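> Below: sequence and its predicted model.
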Amino acid sequence: MSSTHSLDSGSTAPLAILREVFGYEAFRGPQAAIVDQVTAGGDALVLMPTGGGKSLCYQIPAIARARAGQGVSIVVSPLIALMHDQVGALHEAGVSAAFLNSTLDWQEALDVERRTARAELTLLYAAPERVNTPRFLELLDGLAARGKLALFAIDEAHCVSQWGHDFRPEYRALAVLHERYPAVPRIALTATADALTRADIVERLQLQDARQFVSSFDRPNIRYAIVEKKDASTQLLRFIEREHEGEAGVVYCQSRKRVEEVAQMLADAGVNALPYHAGLDAAVRQRHQDRFLREEGIVMVATIAFGMGIDKPDVRFVAHLDLPKNIEGYYQETGRGGRDGLPADAWMAYGLQDVVNQRRMIDESPAAEEFKQVMRGKLDALLALAEATDCRRVRLLAYFDETYGMPPDAPEGEERAPLMHCGSCDNCLSPPAVWDGTDAARKLLSTIYRVQQQSGIGFGAGHIMDILRGKPTEKVKQFFHERVSTFGIGAEYSETQLRGVLRQLIAIGAVEVDAEKFNTLRLTDGSRAVLRGEVPVRLRESVSQPAPRRSRRERTGGATTAAPAAAAALDTGGQARFAALKAWRAEVARAHNLPAYVIFHDATLAAIAERAPDSLEALEGISGLGAKKLEAYGEEVVRVIASVK
C-alpha cells in the first residue's frame, strides 16, 4: 500500500488542511471543535450520525500532528473493507496511509511495519485483535520511545459495550492503549450509542476526562416507514419497484436461509440483487461486497454481518424484513442510506412473529438476568416505535435523549422550540386512524385464561383467535373449545385486528410466548391491569399502503437511466457533462481498484458539470477537489468537459 505523497508536509492549521487536502471550504457542525481538541492533544468521545463526517475528525488531527513532527496515528477499525477504502481515499488525497490486516502477505505486512517504525506513515489502520498483540504493542513501544506516536482513533467505539448493538469483546482490551501510553491523545467515535452505552464506552476505554461531543442524531434526509407485515416478500418487491427501481439498497433479514430466498425472489423479478451472510464462501462474500460498492443499482440482501463501515454514499433505501434487536441496531442500519445527504428511505415490515422471535431470543439467552432485563427494555423501546401512531422521528430522537427541533449541537444562544411532527415519516405523511383495542385485549386475555383452565395446556395465537372469533375449526372441535364461555364473543374483530392487539399485549408484557411449548400463549402478572381495564390498548387501524410515489421510469419520462439525485438540478448540457464525467470516473476507479465514490463523489462531479471548467484555474474551489486530486486529475477533467458537445 505505497504511493507518492506530496501533502504530508505543510500547514498544521486544521482549516488549511481541510481545504488543501480534502477540498472543503469549511467544517460542519462540531467538527472544528473536535479537531481542535484532538490536535491540541486532548481526548474526545464523538457521537456523530453516519454521513456526518466522523473520519475527518481524526484524519485532520493526524495530518496536523504528523506535520508537527509528532509521528504516526493509529486507527482501530473493525472491518477490512473499511480500511481498504479509507486508505485508498487518503492516497487519492495525497496522505501517506496504510493498513495491517489479513489481506496482506507476510512481506507486505513486514514492509508496512517497517514504514510505521520509521514514522513514514501519517495513519495506520488495524483491527482491534491485531492492536492487542505483543508484536503490535512492541511496534507502538518503539514509536512512543522516540516521541513518534501521535494519536489513537478508536472507530465504531460502541463495540466496546455489552449494552451496544454490536459488542465485540476484543474492543475491551483497548484500555491497554491508555494504560501503556497515557500521554497519547485518544478519540473514540461512534454513530450510535444511547446513554447506557455511552457511559459504558467512557468506563471501558477510561475516557472519564475526555471531552464529549454529541451531535444531533437526526438524519433529515431519511424518510421512516414501518408497515404491517402481510406478505413481506411481495411488499418488499412492490416497494422497490414503485419507489427505487434501478437504485442501490440494502435489505436486512434475520436468517441466512431468508437472505438466500429473498435475494433469489428479487433476482427472479428482475432486481439486481445479491445475497450476503457469514455462511457464504469468503471469496463469494468479498465479490458481492465489491460489486455492491463498485457498481450502480445493486440491492444487497444480507444479515447484519453486512454493513458496518460501508461508506457507499448513494444507497437510496434500507429495508428490514425482520425486526432488529433494538433501536441502536435499527438506527445504525438505516443510517447506511443517504450518506450523501440526498433523500433515502428506511422501510420495515413488522409483524407478530417478529415480537415472538425477539422475546424468545432474549429469554433463551444464557446471559445473566440483569443483561436480559436491559435487552428487554431496549426491545420494548423498538416495539413502541413500531407500534407508534405519532411521529416516528420524534420518538427515535427521544430514545437518544434528543428533543426534535432542539439538537444538542445547535449554536449557543439559538432559541428553538421542540417539534412534534417531522412531516416526512409515514405517520406524519399519512396519519393513521386509531381504534380502542382495550375491549378486544380483555377478551383475548380472558380466552387464553379460560382455554388454559379448561384444557390444562396452552395454545398458540391462531387457535386462540379462532375461538374468540367463533370459528368451529377441526382443532376447536377436537378440544371442545366451542364450549368455552368466550367462544365467538370477539366475532366483530378481524384476524388482522386481533393480531395487532396480541402484538401489543406481548410488547407490553401482558402475554408471554412459551417457545418450549410450541409458541403457546400464557398470561403474566401484567395481564391483570389490562383485564381490569386499567391499561388502555390503542392501536392503528390496519390500512393499505399509502399511494406510491411514481416509479423511476415515470419520474424520468420513460427513461430508466436518469442521473443520480445529485445531478437532478442540472440542465441538459450539465447532464451530458455529468454522464461523461461518471464514465471517466468509472475507468479511473477500475484502474485503481477502488469504488468510484473514493475518486470523486457524485456531488463533486455535479458541481464540475455545472461549472463546465475550461482550465485548471476554473476547477479551483470546487468542493471535494483537494490539491492532490487537482494535480492528479485536473487536466483529464477539463479534457472530458471539452469533449462534450
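On my side now, so go ahead. Just so it is clear, the structure is predicted and the values come from calculations on it, not from any experiment.
> contacts, neighbours, all on C-alpha from now
Noted.
> Now do the strands in the stretch 351-500 of the chain.
For the stretch 351-500 of the chain, the strands defined by DSSP state E, counting those that start in this stretch cover 434-436.
> next up, a second structure to put side by side with the first:
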Amino acid sequence: MTAPLAILHDTFGFAAFRGVQEKVIDRVMAGRHTLAVMPTGAGKSLCYQVPALARTGTAIVISPLIALMHDQIRAAEGFGLRAAALTSADANREETIARLRAGELDLLYAAPERASGDGFQSLLARVPIALFAIDEAHCVSEWGHDFRPDYRLLRPLLDSRPKVPRLALTATADHHTRADILKQLGIPDDGLIVAGFDRPNIRYAISPRTNGPKQIAELIAAQPGPGIVYAPTRNAVEKLVEKLGARGRPVRAYHAGLDPDTRRRNQAAFVESEDMVIVATVAFGMGIDKPDVRFVAHAGIPKSIEAYYQETGRAGRDGDPAVAHLFWGASDFALARQRIGEVEDSRQAGERARLDALARLVETPGCRRAILLRHFGEDPPERCGNCDNCLSAPDVIDATELARKLLSAVYRTGQSFGVGHLEKVLTGGSDERVEKLGHDRLSVFGIVGADEARLIRPVARALQARGSLAATEHGGMKLAGDAREILKGEKGLEIVAPPPRGRRRRAERTDNPIGDPLFDALRARRRELAAQAGVPPYVIFHDSTLREMAESKPTTLDALSRLGGVGAAKLDRYGAAFVGVIRGFE
C-alpha cells in the first residue's frame, strides 16, 4: 500500500491533511467502520479518495443524485483518478462493468436504489473492494431532513463484505440523526468522528422581507461570482428569474416543472459559469459539487435549521469569503405551521420543534452562528464577528406592551382579521370597514400612538414566527401558542428594532481580493483551458491556487508543483500554460 500522505501530496498536491481528515483516513486504512460528520468544504471526498488509491480494489461510493456523481467523477478525473458511475444516465454500462472486473477503476459511483438491489451485490461478488463510502449519509435516517428510504436497504450489501470498511459521510446530522445512521449502517459508536459545524468563511445575514425581488437584486449587485437563490415554489422561481434577469446578470431557473433537458442545461451552465445566478427550489443543490459559489440567498424560510445549514453550505466550499442571506416574512411561518397540522400526529412535535428553532434563528438579536452551532450540540463563543448581528449589533426593543395590545385587538375583533385591519384599529385610523364592523367602538381602538405604530408589523411578524399568532383559514390571525401568557403579563417579547429606511449593508467584493492583474490573467487562461477540456474552470484549479500562483509567481514547473492543489496530473496537463502566463508578467 502507498502511504496516504504520499498520495495526498503526489496526487492531490496538498502538503498535509486538514482537520479530522487524517483521523478518518487512518480508521479506513485500518479496516474500521466510521461515520464522519464534517462541514461542507472540509474535504469529505478526500476521506474516501485517498484510501481508494491506498487500499487494494475499487471504492464503491453510494451517492444520492446522478448530477452529484458526475460532478464528483469530473473532479476526481481532474486529479488523475479512474472513476465511473453505473446510473440510468450513463450509456457506457458494459464498458464500466468491464473496467470494474478488470481492476481498472479506483472509484465506482452508484445510487442507493441500484446499490441495494441483488444484481449489484452479485456484480461485486468477485471484485476486490477497497471500501464502501456512503455519501450524504443523513439520507438514511428518518430523523434527517432528506430521508431516502433506499438508504435503509443498503445494510445487506455492506454486511455481504464484513471486512470491507464502510465510511458514512454527512455535513448535517444532529444527535438523533447520528445515532440512527450508526444503527442503520452497522457502524459502532466509537466510529463516530465529528469535525464541528462551523463555516467561518460564510457571513450569515437574515432580514425581514419587505420587497423580496428588490432586496435580492441588491444582494446580487454587491456579490460578484456565481450564486444560488432559493425560492419556495416553482411560480416564485419563474417570477424571480424574470425580475432578476432584467438587471443584466445571467440568470436561469431550476425546478421540477422544467423538462429534464432544460434542467440539465441550466445546471450545466451554472456549474461552468463564473458569474451566473441560478434561482431554484430546494430540488437544486445536493446535485452539485461547485466550490466557487459566492452567495446563497433564501427568498423564504427553509424547512429547518438542518436544511438551512445544508443549503447555505453550498456557498464558499473553496474556503473563500461567501455570503448567506435569508429574507423571511411572517407568512412563511404561518404557512409552515399550517402544514405541520397536515402531517401524521407522530411527527408533529418534532416538526414544531424544528420550526421553533428556525424562528429563534431569524428573530435573535444575538450571534446567528452561535445559534446554528448550539443547535448541532457545539459550545461556540457568544459572538462570531462574521454575521450581520455581530458586524452591526441591532437595537433591541422590549415590545411586550405592544404585543399585548396587538393580541388583545386580535381577540376583540374576533380572531379573523389580518395585520392591515388590526393596524387601523390600533392606531385609530379612519376606515369605512372598521366603522361598519363597529371596531371603532372597541377598547383597543386608537390605543397605539405614532411612535409605536411602526412596530406593529415587526411585532406581528415576531409573534407569528414564535407561534403566538397563527393564520386562520381565510388569512386572518388567531391566538395560539403562548399568546395568553403574554396577555396576562407572564411572558414578554423583545424584538430587533427595524433599521432606518435607506440603511443598507454592502457586501465586500471578492472577485479579485488581491487586486492583481496577474490573478485576472490566470483566471482568463483557466477559462480558456476549461472551455477546451469541456469542464468547469474550478476543475482545472481553484481560485485559492490561482491566488497562490499570483503571490509566489513560480516560473518553473518544479516551483509550481509546490503550491497547494497542484498534483502530478494537473502539473502535467496544465503546468506549462500557467507558468507561461506568470513569465509574461516578469
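Ah, there it is. Quantities reported herein were computed from a predicted structural model and do not represent experimental measurements.
> Now do the strands in the stretch 51-200 of the first structure.
Shown for the stretch 51-200 of the first structure, the strands assigned by DSSP E, counting those that start in this stretch span residues 72-76, 97-100, 123-126, 149-154, 186-190.
> Specify the angle between the last one and strand 149-154 in degrees.
If I follow you right, that is strand 186-190 of the first structure. 20 degrees (axes from the mean of the first three to the mean of the last three Cα atoms, to 10 degrees).
> how about strand 186-190 of the first structure, aligned to which bit of the second structure?
Residue correspondence for strand 186-190 of the first structure in the second structure, counting by TM-score structural alignment: residues 166-170.
> Mean deviation, the matching stretch versus the first structure?
Average distance, stretch 166-170 of the second structure versus aligned residues of the first structure after superposition (mean Cα distance after the TM-score superposition for the first structure): 0.7 Å.
> ok, and what's touching that stretch?
Stretch 166-170 of the second structure is touched from outside by 28, 32-39, 44, 48, 131-138, 158, 187, with contacts defined as Cα atoms under 8 Å, 6 or more residues apart in numbering.
> what comes up buried for it?
166-170 (16 or more other Cα atoms under 10 Å).
> ok, now stretch 371-383 of the second structure?
Buried residues in stretch 371-383 of the second structure, defined by neighbour count with 16+ other Cα under 10 Å: 371-373, 375-376.
> Just the ones of those residues in helices?
If you go by DSSP state H, those have 371-373, 375 in helices.
> Which one of those is nearest to Pro224 of the second structure?
Checking those against Pro224 of the second structure by Cα to Cα gives Leu372 as the nearest, at 26.2 Å.
> per the alignment, the closest one corresponds to what in the first structure?
Match for Leu372 of the second structure (TM-score structural alignment): Leu396.
> check contacts around that match.
So Leu396 of the first structure contacts 327, 385 (Cα under 8 Å, 6+ apart).
> Equivalent analysis for Gln338 of the second structure, please.
If you count contacts by Cα under 8 Å, 6+ apart, then Gln338 of the second structure has Ala471 around it.
> Who are the contact partners of Thr197 of the first structure?
Thr197 of the first structure sits next to 158, 161-164 when contact means Cα under 8 Å, 6+ apart.
> got JSON lines for the strands of the stretch 51-200 of the first structure, with distance to Glu203 of the first structure too?
JSON lines is the format used below for the strands of the stretch 51-200 of the first structure (distance: least, Cα to Cα, whole Å):
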{"stretch": "strand 72-76", "distance to Glu203 of the first structure": "18"}
{"stretch": "strand 97-100", "distance to Glu203 of the first structure": "28"}
{"stretch": "strand 123-126", "distance to Glu203 of the first structure": "23"}
{"stretch": "strand 149-154", "distance to Glu203 of the first structure": "14"}
{"stretch": "strand 186-190", "distance to Glu203 of the first structure": "12"}
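> so which of these gets nearest Arg483 of the first structure?
For Arg483 of the first structure, the closest of the strands of the stretch 51-200 of the first structure is strand 186-190, at 57.9 Å, according to Cα to Cα.
> hang on, the earlier thing: just the buried residues of the contacts of stretch 166-170 of the second structure.
Listed as buried from the contacts of stretch 166-170 of the second structure are 28, 32-39, 44, 48, 131-138, 158, 187; burial here means 16+ other Cα under 10 Å.
> Over in the second structure, tell me which residue corresponds to Gly462 of the first structure.
Applying TM-score structural alignment, one finds that Gly462 of the first structure aligns to Gly420 in the second structure.
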